[in-house]
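Student: quick check, what structure comes out for this input:
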Amino acid sequence: MAAFTALMDKYKSATTDLRDLRTDGWFLMESVWPTVATVLVYLVIVTWGPRLMSNRPAFQLNNVLVAYNFCLMLLSMYMVFEFVVSAWLRPGFSLACQAVDYSSDPMSVRLAHVCWWFYFSKLIELLDTVFFVLRKKGSQISFLHVYHHSTMPILWWAGVKFVAGGEGYFSASINSFVHVLMYLYYLLSAMGPSMRKYLWWKKYMTSIQLVQFWAILIHTSYSIYLNCGYPLGYNIGFLSYMISHIVLFSNFYYQAYINKSHHSAPLKNGSAKTKHQNGVMNGTVKSGVTNGKLRKRIE
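Tutor: The predicted model follows:
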């Protein structure tokens, strides 16, 4: 009990002394526990939801998904715009390595605000998995999916609470741009079979995500090298997190596209086709057609 009390005292001291004063009073920023509680509820739904749905019919949520994906696409577009204005095109802002500006400068506060929206979007995106559960799409709920969705809200709560802005602009803006494409894909997919012809680029989404993680990894490494004043601990955290995502997404890409194509290659090269042709030649299909033709001629 004493150890727990000491830990809580350290937590209170850190959140008081090291916090970004500009975020005081912002929604969900006073304490990490509401975010932690939300993630715990999410994990309970992920664990027990499929079991509760096992004997129930899947929900048909196409209209809900169209609205949901459209709104998240718009939110991602808004964040990309805000990051571009408050960081990428901002005079004097270092794109290579930028320390956090804790002043009340309007552009610095604007960057901090869009960082908060990025954090909040990660809470909204927990609904991705809830919809999978309700639609009984259990194959979509992989370890990678749950790992990503459950860790991002807590990590970005800490980012906004202590370092709202600065070097964090890069990963957040790149991820927001990728999510514009991702939720556009989900939107088209939710609109029904008529949109399937426009979904040929699914495979490239994983490639784009991998490029994203490598870009953040390289940019963060360079930032550590430059040592511009952005906290080293957060940069190391970014670095470690990107490595884990590169490993997991690379494995997903290999299993989904490379390994899968290797397994399906024999079918394309003739094993199933030959079997079918043998069946035709041995009479399972051809003899029936032939007999039908003979009967027609006899008649």
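Student: for the rest of this, base every contact and every neighbour count on C-alpha atoms.
Tutor: Fine.
Student: all helices of the stretch 51-200 of the chain, in order?
Tutor: Per DSSP state H, counting those that start in this stretch, the stretch 51-200 of the chain carries helices over the ranges 62-83, 106-124, 127-134, 143-162, 168-190.
Student: contact partners of the third one?
Tutor: The list of residues contacting helix 127-134 from outside it, by Cα atoms under 8 Å, 6 or more residues apart in numbering, reads 42, 45-46, 49-50, 53, 58-59, 61, 138, 140-141, 146.
Student: next, the buried residues of that helix.
Tutor: 128-134 (16 or more other Cα atoms under 10 Å).
Student: distance to residue 30 for those - can I get that in TSV?
Tutor: Formatted as TSV, those follow (distance: Cα to Cα, whole Å):
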residue	distance to residue 30
128	26
129	27
130	26
131	29
132	31
133	31
134	32
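Student: of all the residues you listed, which comes closest to residue 77?
Tutor: Distance to residue 77 across those (Cα to Cα) is lowest for residue 128, with 18.2 Å.
Student: next one: that closest one from residue 186, what distance?
Tutor: Residue 128 sits at a distance of 10 Å from residue 186 (criterion: Cα to Cα, to the nearest Å).
Student: and residue 175, by the same measure?
Tutor: 16 Å.
Student: hmm, back to that, make CSV from the helices of the stretch 51-200 of the chain and add distance to residue 7 to it.
Tutor: Shown next, in CSV, are the helices of the stretch 51-200 of the chain (distance: least, Cα to Cα, whole Å):
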stretch, distance to residue 7
helix 62-83, 35
helix 106-124, 25
helix 127-134, 32
helix 143-162, 17
helix 168-190, 27
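Student: run this one through as well so I can compare:
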Amino acid sequence: MRIDSQAKTLYGEEIEQNIKCNLATLMLGYKIIENYTNYITLLIPLNILPYLTQAITSEIFWKTIFQLVSFKTCLIYLISLPLLVALTSRMRAFSLRPLLIIHNFFCSAVSVYTALSSFYGAYQGGSAFLTKPVENLRYGFYLYWISKNVELLDTLYIILKKKYRQLSFLHVYHHSSMVLFSEFGYRLCPYPAIAIPLGINSVIHVFLYYYYGMCALDPANPPTWKKRLTEMQILQFIIGVTHSTLGYLYHGFCFYGVIYGFSMLWLFCNFYYKAYLTKRRLKNE
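Tutor: Modelled structure (predicted):
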């Protein structure tokens, strides 16, 4: 009876902490959206619901997405995840250290090129909001798309290492959606307007994959700036949402960039809160 009582107390505290964590995350997200919406309403009155409905029900957009090679890639990726987890659940975990070193530093190096080519192409276009093709961007966009396919291996490595907790919704959503939208940009929209968020994302990935490369190179002494990476990613999506919203309001951008940017901003803020702010608060208690 005493053990049961202690267990109830323990699990009760854990449930309470989870509830508090989720409520705090909701409040954080609400504050971000509220502040951002207040800023936008200073620019122009915006009733978001009709635009959101129009974006979701756009037949042309979805037909285009379904025709992309990456749509099939994403389907295979999503279907294979539970199968691979089930297949490896009874296997021993793999180290993969040499492979991870090569993979991460390779992705970091490719991101250097895609960042430089994106910003140079945007500079050639003369405007961060230009929605006309710049042919010099096409190869950089192609390489960016290929790199997003290579980065799907991140998920395979996680599964083979049996780090199943890292298979979060954020991880799967981010990796699969970037494959889809990068091909969309390469085939249909080699625009400076797309090059700006693509270039910023590439800069982030230079540091991100360099960090994980260093972790694989010396697991006992990983770099100490992992938290800064998440902060950089959040800043990336704040810039991206601002850019896509201004582009939508004044330069004819489609609304999907705004939706996607907000979704990524929310997910990364949620991750940041749970990974860093909650742990710090519990440590102080």
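Student: on that earlier part again, filter the contacts of helix 127-134 of structure 1 to the buried ones?
Tutor: Here, 16+ other Cα under 10 Å leaves 42, 45-46, 49-50, 141, 146 buried among the contacts of helix 127-134 of structure 1.
Student: format these as CSV; extra columns: distance to residue 294 of structure 1 and secondary structure.
Tutor: Listed next are those as CSV, based on distance: Cα to Cα, whole Å; DSSP: H, G, I helix; E, B strand; the rest coil:
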residue, distance to residue 294 of structure 1, secondary structure
42, 66, helix
45, 63, helix
46, 61, helix
49, 59, helix
50, 55, helix
141, 55, coil
146, 61, helix
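Student: wait, which of those residues is closest to residue 245 of structure 1?
Tutor: Nearest to residue 245 of structure 1 among these: residue 146, at 12.1 Å, using Cα to Cα.
Student: tell me the contacts of the closest one?
Tutor: By Cα under 8 Å, 6+ apart, the neighbours of residue 146 of structure 1 are residue 129.
Student: tell me the counterpart of it in structure 2.
Tutor: Aligning on TM-score structural alignment places residue 146 of structure 1 opposite residue 172 in structure 2.
Student: how close does residue 69 of structure 1 get to residue 208 of structure 1?
Tutor: Counting by Cα to Cα - residue 69 of structure 1 and residue 208 of structure 1 are separated by 19 Å.
Student: those two: which has the busier surroundings?
Tutor: Neighbours per residue (other Cα atoms under 10 Å) separate residue 69 of structure 1 from residue 208, with residue 69 holding more: 23 against 14.
Student: residues in contact with the aligned partner of the more buried one in structure 2?
Tutor: Matched to structure 2 by TM-score structural alignment, residue 69 of structure 1 sits across from residue 104. Going by Cα under 8 Å, 6+ apart, residue 104 of structure 2 touches 209-210, 212-213.
Student: for residue 282 of structure 2, same thing?
Tutor: So residue 282 of structure 2 contacts nothing (Cα under 8 Å, 6+ apart).
Student: what lines up with it in structure 1?
Tutor: In structure 1, the residue matched to residue 282 of structure 2 (TM-score structural alignment) is residue 263.
Student: what's the match for residue 75 of structure 2 in structure 1?
Tutor: That one, residue 75 of structure 2, aligns with residue 40 by TM-score structural alignment.
Student: residues near that match, how many?
Tutor: Neighbour count of residue 40 of structure 1, defined by other Cα under 10 Å: 13.
Student: the one 4 residues further on now?
Tutor: By other Cα under 10 Å, 11 other residues sit near residue 44 of structure 1.
Student: name the element it belongs to?
Tutor: Per DSSP states H and E: residue 44 of structure 1 is located in helix 33-53.
Student: now do residue 225 of structure 1
Tutor: Assigned by DSSP H and E, residue 225 of structure 1 belongs to helix 202-226.
Student: contact partners for the closest residue to residue 194 of structure 2 other than its chain neighbours?
Tutor: Of all residues not flanking residue 194 of structure 2 in the chain, residue 185 sits nearest, at 7.0 Å (Cα to Cα, 6 or more residues apart in numbering). Listed by Cα under 8 Å, 6+ apart, the contact set of residue 185 of structure 2 reads 141, 191, 194.
Student: got it, and residue 216 of structure 1?
Tutor: 170-171, 239, 242.
Student: looking at structure 2, name the residue matched to it.
Tutor: In structure 2, residue 216 of structure 1 lands on residue 240 (TM-score structural alignment).
Student: just want the angle from the longest helix anywhere in structure 2 to helix 226-250.
Tutor: In structure 2, assigned by DSSP state H, the helix with the most residues is helix 2-43. Helix 2-43 of structure 2 runs at 40 degrees relative to helix 226-250, counting by axes from the mean of the first three to the mean of the last three Cα atoms, to 10 degrees.
Student: and the helix or strand that helix 2-43 of structure 2 is followed by, which stretch of structure 1?
Tutor: Once the chain leaves helix 2-43 of structure 2, the next helix or strand it forms, by DSSP H and E, is helix 48-56. Counting by TM-score structural alignment, helix 48-56 of structure 2 pairs with no residue of structure 1.
Student: I'd like to know which elements helix 48-56 of structure 2 is packed against.
Tutor: Applying 3 or more Cα pairs under 8 Å, 6 or more residues apart in numbering; DSSP states H and E, we find helix 48-56 of structure 2 packed against no helix or strand.
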